[in-house]
Each structure stands twice: as C-alpha cells, then as structure tokens.
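# What follows is a predicted structure for the sequence shown.
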Amino acid sequence: MLSQFRENLSEKIPFVQEKKNLLAISGGIDSVVLAHLCKKAELNFSLAHCNFNLRGTESDADEKFVKKLAKELEVELFIEHFNTQKFAEEHQLSTQVSARKLRYFWFYELAEKHHFDFIFTAHHANDSLETYFINTLRGTGINGLTGIPEFNDKIFRPLLEFSRNEIENFAEKENLNWREDSSNKSDKYLRNKIRHHVIPVLEEENPQLLATFQQTQKNLQQTADLLEDYTTFLFSKLVEEINGNYYFNIQQLQETPHTKAVLFQLLHPFGFSEWNDVYHLLEAESGKQVFSKTHRLIKDRAVLILSKNEEKTSEDFYFAEEEKQLKFPLGIIEKDEVTKIEEKANEIAYLSGEKIKFPLLIRKWKAGDRFKPFGMKGSKKISDFLKDEKCSLLDKENTWVMCSAEQIIWVIGHRIHNDFKIKPTTTQSLKFTLKK
C-alpha cells in the first residue's frame, strides 16, 4: 500500500516532497493510516483535529489520542473546539452539515495563515461509493454520480483509490491504534444506513462491487468532462457578460436541442434547485425571477439575466464642492469645470454650476421620486421614466440619483433635470462623469 501511495502522490502532486501539507485527523482508522503513510513517505505535514463537542467524553478522548499520535509522529498539531449544536440551530442546518462547514472553514483558515499547499483528508473508495448512493437518492446531475472528487481546490484525498479493507489490512499489519467513533454504528445517519444495509446486499450479488463501481465512476467522469466542454462552448454562444452580469438569449436557448438540459448545465453551478421555476421563466412575463442562495435569474423581455444576490444598500453619499471625485457602489463620479459641451453620453452630465447647491446627495431612487427629464417641459415619475427607457428590473434596482437641495438633478447614467441644463447665459459649467 505504501508504494502505491507514494506513486499516486508523485503522479498527482509533482515535487510532493517540497510541499507543505495539512492533514485532517479525527483519530479514526482512516485518518490514522493516512498520517502514518505520510510519515513513511517522508512528507512535510501537520495535523488538524476538530473537537465538535458532540459525543461528550468520547470527543475529549479522541482529542487526547490525537495529541499522543502527533507526539509519536513528531509533527505539529492544531486543535479547535466547536459548539456545533449551537451553530446548527443558529443556521438551521443539520449537525452533519454544520460540522462539515465548520471543519473546512477552519482548515482553509489554517492553510492561509500557515501557508499550507494542500489539505489532505482520508476519504477512501468506500466513502465515494456511499456518496454515489446518497446523491442518487437526493436527485442529482451527472457530477453527483462521479463520487467524491480527488481534488477540490486545496483539498486532496490521497486514499480514494484504496478500499476500506486495504486500509484495515495496513493498520493491522503495522499494528496501529485508532479510535472507534460510536456514531458510525448508528443508523441515525443516511450514510450509515447505506453502509450497513444497502451495500452488503449488493456485494452478495456482486463481490467485485467496489471495483465495478470504480470503473463506472471513471466512465461517468469522462462523460462529465465531455459535457463540461460542451457546456463551455454553449456558454460562449448563448451568453453575454455585461458589467459582471450574464445575459442569456432566450430565442437561442429555445432553438438549442434539449433546452431544459442545457439550462440545467448552464445554471446549476450557480446553486439553483427549483428547476421547474427556472424552465418556466422562458415563457414568463418580464420581471419574474428565481433565486438561489447566491444568485437570481430575471426574465427581461428577450433575455434571462443572471446576477449575484447583493445586499441592498440604503447608504447616502455626499459630494462636497471642493471634491473632484466621489466613489459609491455604482462606480466613481468625477467633477470638472468646463467651458463648453464636448462629448455626449449617458454617463456624462453637463449641469449649470450656479444653480447647484453643494453638497450634492447621491442615493438610490425611491418610489414617488420625480424629475423633469432633459428636453421635456413637465415632470415625470422616475419609475415611469425607467419603464419608458426599457430598463430591466436589475437596472432599475441599481439606479442612483444626484440631488441638489433635495431636488433630483441627474438620474445617473440616464438623463439630467431639464432646469439644470447649460444655457448660453450659464456662467459656470460643470461636467460630471460616471466611471463604472
């Protein structure tokens, strides 16, 4: 096992002997074997142990065992205590999900602070098989059927090619000690139910189940890679990026074979799960939207707009007379004094300086706001103005106004107030330029 372990490391991580690694250690047989293999392979590694305080004295005994192991291996050890139950309640998560979030967040903190190149975890082939069944039961795309990835950013799982039996045989041969987690015997968790009741039945039918699965997993991974390449190609053809948002051409989507499957492939990386709602957007009226935890998808006439969920800001900004520029969420506004009107664009406002009262207020527009658009005699609600401008919901939400003495003088990036325009009699002309 050691020679295969070394070969795998050399193949997957070139110059592995020069890398600095962090090894997640629970005290169970898998992580203990991984620690001993790393020691025998003469790797540079430290241990990181999480005490989730979920099993009382058993958790404390695990920590004590790990401290002893680190001393025997002569490696650095990091230990962190978590109030996992409290975290789960506060964030409305299961205990398992909470522990996983806490664990990996801490690992990445350690990696950044102490400059670790990789974070090793002791997942093995049986874990990947169990994950396959869990994802199948929950409903998943092809990526969920490829098992646990060997690499995931800094995370590396060097035991994925080894079975639980191989790990146990190595531990027995090396006369290793480890801790048994009593929760692994409980059928409280889905993974344990699959491990104790589903897989043994399948192994009776096919004693080579694990080897068969590993070959299936390789085939699925090849298919997933091919699908990813095709999705990347489609993304370049169907999607346009504008100011950090993605615009999907609905007509082209509908003309593409297997439209729903294509939408799934394009959008699942952004956390969407209510797929029927996503598909219905193609025929929905403008303004309809679907949310994931991180993004939202908006129907706007002939396109779907994908944007990040951002915290709404109600903060106001003030532009003092002596200032030359102001930074705010939409970008930077620069102020110049000019003698004539030169370039014209929506991002540029020429205003009569003698009519302006500083400081100028920069804020988001709100319901009831009115102004007199340049070229018009009467006033107009900004909501109606933006509608006439055919602004998308996203554009409307991100529209800011510049105010002088509470009067809107510029709908930033759109139109100035007609009464503040520069005339032949104007003695001071100011140019405001929005740079996003």
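It's in. What you are looking at is a predicted structure, and each value in this text was computed from that prediction instead of being measured. Numbering: from 1, shown residues only.
# all contacts plus neighbour counts: C-alpha atoms, from now on.
Fine.
# Give the next helix or strand downstream of whatever helix or strand Lys68 lives in.
Assessed by DSSP states H and E, Lys68 sits inside helix 57-73. Downstream of helix 57-73, the first helix or strand assigned by DSSP H and E is strand 77-81.
# Which strands or helices does the next helix or strand after that following strand pack on?
As assigned by DSSP H and E, the chain's next helix or strand after strand 77-81 is helix 84-91. Here helix 84-91 is seen to pack against helix 95-114 when contacts are counted using 3 or more C-alpha pairs under 8 Å, 6 or more residues apart in numbering; DSSP states H and E.
# Return the angle between stretch directions for the helix it packs on and helix 84-91.
Here helix 95-114 runs at 100 degrees with respect to helix 84-91, directions being taken by axes from the mean of the first three to the mean of the last three C-alpha atoms, to 10 degrees.
# adding another structure so you can compare the two:
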Amino acid sequence: MLPVQQFQDFIEQQQLFVQGNRILLAVSGGKDSVLMLHLFKAIGVDVGVAHCNFSLRADEAQRDESFVALLARNLGLPFYVTHFDTKKYAAENKISTQMAARDLRYQWFEEIRLSEQYDYIALAQHQNDAVETVLINLTRGTGISGLHGILPKRDRLIRPLLFLNRQQIEELVKANNIDFVEDSSNASTYYTRNKIRLQVIPHLQEINRNLEKTFAENISRFAELETFLNVQVQKLATKILNKRADGVYIPLEEITRLNPQKLLLYELLKPFGFGEHVIQEILDCLKALSGTHFFSATHQAIINRNDLVIVEKNVSVTANQFIHPATESIIFAAHEMALKFTEEITFESDANKAFVNAGKLIFPLVLRNWQNGDKFVPLGMRSLKKVSDYFIDEKVPLHLKNTTPILVNGNGEIVWIAGMRQDNRYKLTTATKKVAIFELKIK
C-alpha cells in the first residue's frame, strides 16, 4: 500500500502547495520519480510529466524516455520531453557534465512550467539525497545555506519525498509492484555524488544506523538558523547600508563594530557577489588608503575615506559623445543630458543644471569622462584649477571621478563638470543674448 496519508501530511506540514495547484513532475524513470508520480496520481492532483534526455547513455537514455512516455500515456497524463547535447553545453560553459545537466533541466522545467501554466515543479529527491548534498557542501566548503542542503520548498521547486529515505522507497516500490528503469551510471563512482553515496555514507551508517533521520533533524535546525540570520542581517542592512544614487555606502566604523565581523559582512555583501576570500581582504584593509578596490563579478567595493562604497563594476570608459545645436538629449553611461536654448536670461541655483552663455559655444561639444590633466575655472573664480584637485577639495567619492560627465567646448575648454560646477568663462553676463541650458539626469 502506498503511504498516501504520510505523503499528504508532509505536503500540508511543509505547505508545498494548495488544492487546485497544477504540478509539473520531473520523472526520470527511476524508482524515486516513478513512486512520486504514483503518489500524486493517488491523491488526485492535476499533474504533468516532464522528462529530460541528456544524450549521455545512448540506448539506455532512449529506453528511459520511452518508458516514461508510455507510463504517462497509460495514466492519461500530459507528457513533455526534451533532448540536450549535455557534453557540448558543458564544454562551452567550462563546467562539469553533472552541473551542465542540472542547469539544462532546471531551465527547461521552468520554461514548461510557465508555458503550460503549472504552479510548481516537483522533484523526487529524498532524505538520502539531502544527506549527500550536505556532505558534498561540507567537503567543498559552505556557508549556513549549504548546511541545510536541499529544502522541501524553494521558490517554485518542491520536494515532496523528503519524508522518505532510499531504503523505504525501495521497499515501497517492491511491495506495490511498481515498474521502473535503472540508471546504470548510479553504480559508477566517477561522479562525486555517487562516490559519497557508495563509499562514504555506508561507513557513517555504521556509526549511526539512523543517519538519515539525524541529518533530517539537523537540516531542519540549520534551516531555522538561516532564517534567523537572514532576519537579523536584513535589520542590520536597514541600519548601516546607506543607498544613494551613486552607490551603497557602509561606514567603516560600523564594519569594525560587527560581531561576528566576517560572517555579518559576508551576508551584507553577498547580494553584490563578493566571496568569502574578498570579505577577508576587505577586513584586512579597513585602515588602508582611500582608493583601495575589491572586486566581484558584478560590483566593486572601494574604501573611500570613512566609507566602504559598493558600485556596479565599470566595464569600460564611456566613449565620447558629441552634442550639436539640434541635440535635445544625449545618453552618457548612467546619465542623460538634455539641451535647450532660450533668449530669456535666466538662471537657477541647481547643481544638475548649467546656464551657459550660448554665444561662446563652439559646436560640436564633447561629453566625456575626466582625463588626467583636465583644468577649468570654477564658477566665481578667476584662475585655472586642476579637476583632480577640485575633486579632492570637494571630497568627491573616488568611484565618481571616472563616471562624472565632463562637458567640453569645441575649443577644448571645459564648460561644466556635470552635476557639480560650471566653468566661470561660460557664465551669463549682461552681454549674454542667448542661454544654453544643460540638464543632467540619472537614467
């Protein structure tokens, strides 16, 4: 007899889905996924069957596909199948075959879920899979999230067999005469997971005969610990992460107060892609000179005087943009600059606007990044000043120096450090007949 009541109880306890939801079942044809399919059929949930052929086991892969297709047809269920060139994908992305198969199947499952309007994707992972995942994570190095392994529910993925272990599944399949197909690669120790399953876990079970149950309890504790940590980190982020238009600022003084320091800074910076080794580098350099940079794949962290500033990584310096009299607006990196003319002699005290004597402009103007050696005459002054010195005097954050648009006249003179200071040579005077109004906006 199938454990229908236990199955339903687990679904309710873990709040995996509600009545009326449609579930897409990932079915390989092995014991686990076939048992899951029969359990879902027994409780009358609206399901569909999805099968991936990874083209890795030749005739055996085709056998699995045919078996699952026939099973779905006999049960009167929708059947979806796809074929992957897994080895090619792995080579192109420089990842393992296992990782390639994982990426491909999850992407495809989600595509089918959306296109066919299913609410969740059900995976047939069980308690032994959870044990193996934790051991793999511990072996490779992990944070708290790796200690809880696979969860019963994460986003649109559900794992309704986590109340069973491998031995129980084998006994149920045998007792209920359920047909399945065997994946011959499960007996190979070539793959890391199989090596853990076949060579490591048996020794651990000699120490603890209830290994799966113990791990299930531990996983539950770690999951609760992660939830608690996430709540505390969110509170901390609200308190010390200052989000501004040009980046996220964290006072260095606040970082020195963190306890435990490395764990909390890692969790705070994790959304920006910084790994543990970079976090340690940041902590080692808290008293370093301004300008020290640290990088993730997507962001950079900069020690800027009294703050650690997080900004998106600049891939390259923005190319020069030309402005003609007919130009109404122009895009420059993360900025937009608008231009209009008026014969009304007008002026506003707004750092994001420059009111320029149009009679002195030589078109085309150039909008570019700051360059070493740039000089201008700050509004209200008479002598030239290096732009780099101006940035220092005004305490302009280091990361803004290379992203601040510089408006340059056709004769090479700087007209405006956009958003900061206009050049005195282009100010409005009593002799001005026409005004060019430049306005800087952040996209």
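Structure received. What you are looking at is a predicted structure, and each value in this text was computed from that prediction instead of being measured.
# re the thing from before, who touches the helix holding Lys68 of the first structure?
Residues outside helix 57-73 of the first structure that contact it (C-alpha atoms under 8 Å, 6 or more residues apart in numbering) are 25-27, 36, 39, 47, 49, 51-53, 76-77, 79, 178-179.
# That helix vs the second structure, mean deviation?
Once fitted to the second structure, helix 57-73 of the first structure is off its aligned match by 2.2 Å on average (mean C-alpha distance after the TM-score superposition for the first structure).
# now that helix: which residue numbers in the second structure?
Counting by TM-score structural alignment, helix 57-73 of the first structure lines up with residues 59-75 of the second structure.
# Which pair in the contacts of helix 57-73 of the first structure has the greatest spatial separation?
Pairwise distances across those peak at 28.4 Å for Lys39 and Asn53 (criterion: C-alpha to C-alpha).
# Residue in the first structure paired with Ile207 of the second structure?
Alignment note (TM-score structural alignment): Ile207 of the second structure maps to Glu205 of the first structure.
# same deal with Ala333 of the second structure?
By TM-score structural alignment, Ala333 of the second structure lines up with Pro329.
# give me the number of residues near that match?
12 (other C-alpha atoms under 10 Å).
# what does Asp85 of the second structure give?
14.
# circling back to that earlier point, please state the offset of the helix holding Lys68 of the first structure from the chain centre?
Helix 57-73 of the first structure has its C-alpha centroid displaced from the chain centroid by 34 Å (C-alpha atoms, centre = their mean, to the nearest Å).
# cool, and stretch 390-399 of the first structure?
Between the centre of stretch 390-399 of the first structure and the centre of its chain there are 24 Å (C-alpha atoms, centre = their mean).
# what's that stretch aligned against in the second structure?
Against the second structure, stretch 390-399 of the first structure falls on residues 395-404 (TM-score structural alignment).
# likewise stretch 127-137 of the first structure?
So stretch 127-137 of the first structure sits over residues 129-139 in the second structure, by TM-score structural alignment.
# cool, stretch 82-90 of the first structure as well?
The aligned range for stretch 82-90 of the first structure in the second structure is 84-92, by TM-score structural alignment.
# Would you map the helices across the stretch 301-443 of the second structure?
387-393, 398-401 (DSSP state H, counting those that start in this stretch).
# Relative to Lys270 of the second structure, which of the ones you listed is closest?
Nearest to Lys270 of the second structure, of the helices of the stretch 301-443 of the second structure and by C-alpha to C-alpha, is helix 398-401 at 20.4 Å.
# Need the counterpart of Thr238 of the second structure in the first structure.
Thr238 of the second structure maps onto Ser236 in the first structure, by TM-score structural alignment.
# And its match, how far from Thr259 of the first structure?
In this view, Ser236 of the first structure and Thr259 of the first structure are 16 Å apart by C-alpha to C-alpha, to the nearest Å.
# So between those two, which is more surrounded?
Thr259 (15 against 10).
# residue in the second structure matching that one?
The equivalent of Thr259 of the first structure in the second structure is Gln261 (alignment by TM-score structural alignment).
# got a list of what that match touches?
Applying C-alpha under 8 Å, 6+ apart to Gln261 of the second structure gives the contacts Ile255.
# longest single helix anywhere in the first structure?
helix 209-238 (DSSP state H).
# Following element in sequence after that helix, please.
Helix 209-238 of the first structure is succeeded, C-terminally, by strand 239-242 (DSSP H and E).
# if we can go back for a sec, now the match of Thr259 of the first structure: how far from Leu268 of the second structure?
Separation of Gln261 of the second structure from Leu268 of the second structure (C-alpha to C-alpha): 11 Å.
# now do Met381 of the second structure
For Met381 of the second structure relative to Leu268 of the second structure (C-alpha to C-alpha), the value is 44 Å.
# When the two are compared, which one has more neighbours?
Neighbours were tallied for Met381 of the second structure and for Leu268 using other C-alpha under 10 Å; the higher tally belongs to Leu268 (18 against 12).
# which SS state does the equivalent of Gly147 of the first structure over in the second structure fall under?
Gly147 of the first structure maps onto Gly149 in the second structure, with residues paired by TM-score structural alignment. Gly149 of the second structure falls in the coil class when you classify it by DSSP: H, G, I helix; E, B strand; the rest coil.
# What distance do you get for Gly149 of the second structure to Val68 of the second structure?
Separation of Gly149 of the second structure from Val68 of the second structure (C-alpha to C-alpha): 28 Å.
# Just give the closest residue to the counterpart of Ile348 of the first structure in the second structure, not the sequence neighbours.
Aligned by TM-score structural alignment, Ile348 of the first structure pairs with Lys353 of the second structure. Leaving aside its sequence neighbours, Lys353 of the second structure sits nearest to Glu439 (C-alpha to C-alpha, 6 or more residues apart in numbering; 4.5 Å).
# count of neighbours near the aligned partner of that neighbour in the first structure?
Under the alignment (TM-score structural alignment), Glu439 of the second structure maps onto Thr433 of the first structure. Residues lying near Thr433 of the first structure (other C-alpha under 10 Å) number 20.
# circling back to that earlier point, chain center to the match of stretch 127-137 of the first structure: distance?
Worked out by C-alpha atoms, centre = their mean, stretch 129-139 of the second structure lies 23 Å from the chain centre.
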